[in-house]
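1. Got a predicted structure here, sequence first:
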Amino acid sequence: METNASPLPSHEGSMGFLSRLLAVYFEPGKAYADLSRKPNWLGMAILLAALALTLVSVSTLRMDPETYMRKALEQNPMSKKLSEEQKRLAIEQSVNNPGRRLIGVIITPVAVVVTYLALAGIFLLLFVISGGIITFKQSLAATVWGMGPPGIIYTLLAGIISVMKDSSDLDLDYRNNLITSLNIVINQKDHPLLHSLLGSMDVFSFWTIFLLAMAFSHMMSSKISTGKAAVGITLLWAIYVAGKVGMSAIFS
């Protein structure tokens, strides 16, 4: 008597967190195909928040309170309206209340998560309008895993620079301690608009756009191609850059 055995269903094993992270750097297509099958985002978000918290602590707490407040006033466009006496009082208050610096450190991981949530919502709207079928969870996973890997490299490099530089030369935003764009050749005070524009054009920005496009294309089963996804994401990035340059024009 002949027996017909039913073939066992084959399930391609999903990657672990570390395997997927390494694959993003070396085999991004494989990594994002795995992400589309299992769109988890929490582990990457926690890692990014922890890295940001650590690096902000290093770059901020290395400064004495007076230096910290002076730099904060220099980088705050609204402080240009303050008189020298008001700035002096603000610095004195900061020196007498060092807990203010800790607030900025503490809210950093929260700000990281909120930023990814907001961007996931924007990307979701973009691709739904473009005809894609995607949920918010999938959009969040693609956002975190598209922006996260370049962010990890950038943060680690910025952290190394933050440790090596003299504390008086550190920027309050640890990301600005690593120069990866052409704005290094432009004086910010003399050409604020051009400095802001060139500051957005660096290899990490373009790498992030590429990975985001791949992540969303795979998440939507390639119903929207990587190229089409890249066009949409680049358009959003251009709007962001234009807004940043516009703010520089307003407060310069």
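-> Good, I have the coordinates.
2. Could you use CA atoms for every contact and neighbour count after this?
-> Fine.
3. what packs against the longest helix seen in the chain?
-> In the chain, with assignment by DSSP state H, the single longest helix is helix 99-129. Other helices and strands packing on helix 99-129, by 3 or more CA pairs under 8 Å, 6 or more residues apart in numbering; DSSP states H and E, are helix 42-61, helix 136-164, helix 226-251.
4. for comparison:
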Amino acid sequence: MSAYPEALPPGPIDQYDNQPPLTAVQRITNIFYAPSKTFADLRRNRSWWLAFVVMALVGYLFTTTALTKVGPRGLAESSIRNNPAQAEKMQNASPEDRARMISITASIMQVSLWAWPVFILITAAIGALLLWVGCNFILGGSGTYPGMFAVMIFAYLPGIFRSLLTSAVLLFGDTENFNLNDPIGTNPGFYLGADSSVFLKTFLSSVDVFSLWILILMGIGGAIVARVKVKNGVAMVLITWLIFALGKAAITAATS
């Protein structure tokens, strides 16, 4: 979280080195319409704390809205209802066991909602490692791990729109059928019925507008920070995501 400028790693000088410095606020706003400027500025200064604070505040707005409008028990019941394995287990359980399952799930979900900024840091740390390895050892770049961590944090920023839209759905829409794992129709899987192929529904649920936006930003940012071609960085990230999404869909279908 250092605000000190990062020394430029060895590599060819390119157009991103000639960009005027950005303020912390400009780096956040540029990520939505001129992301290359934000990522180029990370070569100069990899500070990411303000972007993280913005995500945390918006995230807690969603947390407060969800716990107020739906409640921990409602969120737990929705999670169980939308998970075929858990739903079957709940159906076959005794009333006492059902109450216990709902209580445990509600407690876990409540803690997770309040602790989600910690999960962002953990997933960013893991993603940064993968991005650093891919950009440096596969694409031949020269990025640093702290630089890739900053890329991950900034790449997550479009997620604030997902949180805001979901909060709006909770405030003004139907909360009875709310699904925390897939709350808004920004992916094709959202519109498939319960009798659809588990593999297809799981895979298409991964083809989410905001997820793809974030993935593309990861590719752009990793490439710029590592000083490799942007198209190669984006291609590497999307191919990795495709393999993961197909694997996830296959495992989900096999265990359902």
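-> Looks like it arrived, so ask away. Values in this document were obtained by computation on a predicted structure and should not be read as measured data.
5. before we move on, the earlier item: who wins for proximity to F17 of the first structure among the helices and strands packed on helix 99-129 of the first structure?
-> Across these, F17 of the first structure has its closest neighbour in helix 42-61 (7.6 Å, CA to CA).
6. in that closest one, what counts as buried?
-> 44-45, 48-49, 51-61 (16 or more other CA atoms under 10 Å).
7. can you check stretch 15-26 of the first structure too?
-> 20-21, 23-24.
8. Tabulate those (CSV), appending distance to I161 of the first structure and secondary structure.
-> Supplementary listing: the buried residues of stretch 15-26 of the first structure in CSV, determined by distance: CA to CA, whole Å; DSSP: H, G, I helix; E, B strand; the rest coil:
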residue, distance to I161 of the first structure, secondary structure
R20, 27, helix
L21, 24, helix
A23, 26, helix
V24, 25, helix
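9. Can you tell me which of those residues is nearest P65 of the first structure?
-> Set against P65 of the first structure, the nearest of the buried residues of stretch 15-26 of the first structure by CA to CA is L21 (37.8 Å).
10. residues contacting the closest one?
-> With contact set as CA atoms under 8 Å, 6 or more residues apart in numbering, L21 of the first structure has these partners: 31, 149.
11. Aligned against the second structure, show me the partner of it.
-> Using TM-score structural alignment, the equivalent of L21 of the first structure in the second structure is I28.
12. now Y154 of the first structure
-> So Y154 of the first structure corresponds to R162, using TM-score structural alignment.
13. Now its match. Nearest residue, chain neighbours left out?
-> F210 (7.1 Å; CA to CA, 6 or more residues apart in numbering).
14. Which residues does whichever strand or helix holds the one you found contact?
-> Per DSSP states H and E, F210 of the second structure falls inside helix 209-226. The list of residues contacting helix 209-226 of the second structure from outside it, by CA under 8 Å, 6+ apart, reads 16, 35-36, 39-40, 42-43, 131-132, 135-136, 141-144, 147-148, 151-152, 155-159, 162, 186-187, 229-238.
15. If any of these are buried, put those into a PyMOL selection.
-> Of the contacts of helix 209-226 of the second structure, the buried ones can be selected in PyMOL as follows, counting by 16+ other CA under 10 Å:
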select buried, resi 16+35+36+39+40+42+43+131+132+135+136+141+142+143+144+147+148+151+152+155+156+157+158+159+162+186+187+229+230+232+233+234+236+237+238
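16. So for S252 of the first structure, what's the nearest residue that isn't a sequence neighbour?
-> Closest residue to S252 of the first structure apart from its sequence neighbours, by CA to CA, 6+ apart: P192 at 6.6 Å.
17. That neighbour maps to what in the second structure?
-> The equivalent of P192 of the first structure in the second structure is V198 (alignment by TM-score structural alignment).
18. Please report how far that match lies from D208 of the second structure.
-> 17 Å (CA to CA, to the nearest Å).
19. Ok, R100 of the second structure next?
-> The value you get for R100 of the second structure to D208 of the second structure, if CA to CA is used, is 33 Å.
20. go on, R162 of the second structure?
-> Separation of R162 of the second structure from D208 of the second structure (CA to CA): 10 Å.
21. list the contacts for the residue sitting nearest the centre point of the second structure?
-> Nearest residue to the geometric centre of the second structure (CA atoms, centre = their mean): Y156, 5.8 Å. With contact taken as CA under 8 Å, 6+ apart, Y156 of the second structure is in contact with I214.
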